[in-house]
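1. Attaching a predicted model along with its sequence, questions to come.
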Amino acid sequence: MKVILTGSTGFVGSAVLAQLIAKHHDVVTVIRRAGGATTGHTQSYIVPNFAADSAFRTALTGREVVIHCAARAHVMQETTSDPLVEFRAVNVDATLALARQAIAAGVRRFVYISSIKVNGEGTEQGKPFKANDVPAPADPYGISKMEAEQGLMALAKESDMEVVIIRPVLVYGPGVKANFRSMMNWLNKGIPLPLGRIHNKRSLVALDNLVDLIVTCTQHTAAANQTFLVSDGEDLSTTELLTRMSKALDRPMRLLPVPAGLLQLGGKLLGKDAVMQRLCGSLQVDISHTRQTLGWVPPVSVDSALRKTADHFLATV
């Protein structure tokens, strides 16, 4: 299979690249600058700025499948005066420019890595998001991802190119950064955490499971023009996640049984509502459509993925 991959130096994209090479596919990567992490098994094209006027056609020549991982990612501390404009420039305009040029080059399938934020920010426990829910993004990042999805599906209707949309939940695995790495750091240091009585439910997805689904969607005939939610298939409370990660790290668990309501009140008083929502709120996804349509089962268990993540973390601290 002849693939063009964007975002190949990122957390997800680099893992996709490694899997494609392991399966002996012919891969071309699109990178923003020379010296990016590439491999001798691939050819790379430099596109300095992903925008509506970006030229991808040379890289697309002879390719069968596009896997589009590159994006302006969700920004925790936004400094731009109009974030939606910035998100749209990369996540919408550049994505649709790539797709139009892919159509012109005869690409047969476009696999787009979107986000669960298209569905929304949270769910009631036991009422998971589904792939056919009406989108309800709440921030500029989620809005831009939704608009890209809509634009891609419109192009699919007007052309012979098939589109596949994948909406991951929080992705973890070896090399994970941000809040997940901070969590491992706290646990590794034995810092007591007031998170021993959180009874929420959150869906997560191991990097290996996400990559397996992405590669599956490059070729599975039933994936054409479908939207898939993806998770590990086992939802965890914050307390359960911390408990199982402590075990993976082989560190004693020091969780204080502070009620979630008290934590949320404290977060509100301190202006940390968003943080408390992530720690105490639920976000579940129903992957039955993904399972049934593709016959797909997450190949890696939660505990195995947590152990692999922990081992990599311990080797780098």
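-> Cool, got the structure. Numbers count the residues shown, from 1 in each chain.

2. make it CA atoms for all contacts and neighbour counts henceforth
-> Fine.

3. how about residue 34, secondary structure?
-> coil (DSSP: H, G, I helix; E, B strand; the rest coil).

4. Show me the helices in the chain, by range?
-> 11-22, 57-60, 83-87, 95-104, 140-158, 178-189, 207-217, 238-249, 260-269, 273-280, 288-294, 302-316 (DSSP state H).

5. Could you pull out the buried residues of the second one?
-> Residues of helix 57-60 classed as buried under the neighbour-count rule (16 or more other CA atoms under 10 Å) are 59, 60.

6. ok, and for stretch 53-66, which residues are buried?
-> 54, 55, 56, 59, 60, 61, 63, 64, 65, 66.

7. adding another structure so you can compare the two:
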Amino acid sequence: MIGAELATLLTGSSGFVGAALLQCLRGGGCDVIPLIRTPDARPSGSVSAVSVGEIAGTTNFAAALVGITTVVHLAARVHVMHDTDVDPLVAFRAVNVDGTLNLARQAAVAGVRRFVFVSSVKVNGESTQSGRAFTEIDAPTPQDAYGQSKHEAEQGLRQLAADTGMEVVIIRPPLVYGPGVKANFAALMRAVQRGWPLPLGALHNQRSLVALDNLLDFIVTCVTHPQAANQTFLVSDRHDLSTAELVCGLAQAAGVPARLLPVPVWALQAGATLLGKGDAVQRLCGNLQVDIAKARILLGWVPPVSVSEGLRRAVSGIKNNEKNV
């Protein structure tokens, strides 16, 4: 049980992670209030949801913060594959930096004790060398506007914690998968389920992922654990996979054979470059590993869900969605 004494304000409650976290917090007995943009965005059963409009540097959050002890901030302008903004960094900063710090400042004034910020592994960077995982003490090397905005928000939150005494916890997850996942991971699951041959059999890279249920469990740990105060954490399933292993795991979860073609990495990269998909293939071919020793040692946290079970739940979720269409 999380405890009803923790009155928690949750942003981003309509998103992939947020909707699941809302149910998780409620199930743990937490008094959780979703922060929503408009009244018609109210989650099912959330009679106490508070509508404040867009999260921005000028938004007034006072009504939402009354009686709140903890804020879990998930809402963000997310990574955009084909951004059409003239200056993407300005657009990302407006929400991810200005909006986040405005909410945090008002939270501190309102007496909130802890502010949990879900950032991104993109603050660390886009890739790692073989056998060298990211850690929390590595110098940040964000490579795009999204990662840069998250880095700037982290910096502002740490300064705010030092200035006000409000506890800040920063979580940097890698790719999150689970029931309801969308975008490239969902497309890969569908391709595997349909038995499409995939030219990924020669990929022996290593990538850290985090199952939705593991991330939820870790967020709850960061809400409640005394030692989490004013710390930054990387989080993952603690079992990294190559892209080929991921395809095999998805196939096993779906009960279908994995159809992998051993196309050389150089050929994949050359073909992708010609098609303008070089960045996407780099994510499939490259390494991105995180070390979660800090979470394990400081908080005693161990991922409760195995990779195989996480993949099974993700595949089951996409099957259920297709049945309901």
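-> It's in. From a predicted model like this one, the values you see are computed outputs, not experimental measurements.

8. Let me see the TM-score of these two.
-> Taking TM-score structural alignment, normalised by the length of structure 1 as the basis, the two superposed chains have a TM-score of 0.98; 317 aligned residues with a CA RMSD of 0.9 Å.

9. circling back to that earlier point, in strands only, show me the buried residues of stretch 53-66 of structure 1.
-> Those of the buried residues of stretch 53-66 of structure 1 mapping onto strands are 65, 66, per DSSP state E.

10. Including distance to residue 300 of structure 1, could the buried residues of stretch 53-66 of structure 1 go into CSV?
-> Converted to CSV, the buried residues of stretch 53-66 of structure 1 look like this (distance: CA to CA, whole Å):
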residue, distance to residue 300 of structure 1
54, 37
55, 38
56, 35
59, 33
60, 33
61, 35
63, 30
64, 28
65, 25
66, 25
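
11. Show me the two of the buried residues of stretch 53-66 of structure 1 that sit farthest apart.
-> Farthest pair in those (CA to CA) is 54 and 64. Separation: 19.8 Å.

12. Residue 116 of structure 2 against residue 71, yeah?
-> Yes. Assessed by CA atoms under 8 Å, residue 116 of structure 2 is found in contact with residue 71 at 6.0 Å.

13. Tell me how far residue 121 of structure 1 lies from residue 150 of structure 1.
-> The gap separating residue 121 of structure 1 from residue 150 of structure 1 is 19 Å, by CA to CA, to the nearest Å.

14. Can you tell me the closest non-neighbouring residue to the residue in structure 1 that residue 235 of structure 2 lines up against?
-> Aligned counterpart of residue 235 of structure 2 in structure 1: residue 230 (TM-score structural alignment). Among residues not flanking residue 230 of structure 1 along the chain, residue 168 sits closest, at 5.3 Å (CA to CA, 6 or more residues apart in numbering).

15. List the contacts of the counterpart of that neighbour in structure 2.
-> Counting by TM-score structural alignment, residue 168 of structure 1 lines up with residue 173 in structure 2. Shown in contact with residue 173 of structure 2 (CA atoms under 8 Å, 6 or more residues apart in numbering): 118, 119, 120, 121, 209, 210, 215, 234, 235, 236.

16. a markdown table please, covering those and showing neighbour count and distance to residue 164 of structure 2.
-> Shown next, in a markdown table, are those (neighbours: other CA atoms under 10 Å; distance: CA to CA, whole Å):
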| residue | neighbour count | distance to residue 164 of structure 2 |
| --- | --- | --- |
| 118 | 21 | 20 |
| 119 | 27 | 21 |
| 120 | 21 | 24 |
| 121 | 28 | 26 |
| 209 | 22 | 34 |
| 210 | 25 | 32 |
| 215 | 24 | 28 |
| 234 | 22 | 25 |
| 235 | 28 | 27 |
| 236 | 28 | 31 |
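
17. Which single one of the residues you listed is nearest to residue 250 of structure 2?
-> Nearest to residue 250 of structure 2, judged by CA to CA, of the contacts of residue 173 of structure 2 is residue 209 at 13.4 Å.

18. Next one: that closest one from residue 307 of structure 2, what distance?
-> 9 Å.

19. Residue 121 and residue 150 of structure 1 - which one has more neighbours?
-> Neighbour count, other CA atoms under 10 Å: between residue 121 of structure 1 and residue 150, residue 121 has more, with 17 against 13.

20. Chain neighbours aside, what residue packs nearest to whatever residue of structure 1 lines up with residue 296 of structure 2?
-> In structure 1, residue 296 of structure 2 lines up with residue 291, judged by TM-score structural alignment. Nearest residue to residue 291 of structure 1 in three dimensions, chain neighbours excluded: residue 297, at 6.2 Å (CA to CA, 6+ apart).

21. Tell me how many other residues crowd the one you found.
-> Using other CA under 10 Å, residue 297 of structure 1 has 17 other residues around it.

22. same check, this time on residue 119 of structure 1
-> Using other CA under 10 Å, the number of residues around residue 119 of structure 1 comes to 24.

23. does it really touch residue 136, like I thought?
-> Yes. Assessed by CA under 8 Å, residue 119 of structure 1 is found in contact with residue 136 at 5.1 Å.

24. Name the residues contacting each of these two.
-> Common contact partners of residue 119 of structure 1 and residue 136 (CA under 8 Å, 6+ apart): none.

25. any idea how far residue 14 of structure 1 is from residue 171 of structure 1?
-> According to CA to CA, residue 171 of structure 1 and residue 14 of structure 1 sit 13 Å apart.

26. How about residue 175 of structure 1?
-> In this view, residue 175 of structure 1 and residue 14 of structure 1 are 11 Å apart by CA to CA.

27. Can you pick out the residue with more neighbours from those two?
-> Using other CA under 10 Å as the criterion, residue 175 of structure 1 and residue 14 rank with residue 14 on top: 19 against 14.

28. I'd like to check which residues are in contact with the equivalent of that one over in structure 2.
-> Counting by TM-score structural alignment, residue 14 of structure 1 lines up with residue 19 in structure 2. Applying CA under 8 Å, 6+ apart, we find residue 19 of structure 2 in contact with 12, 13.
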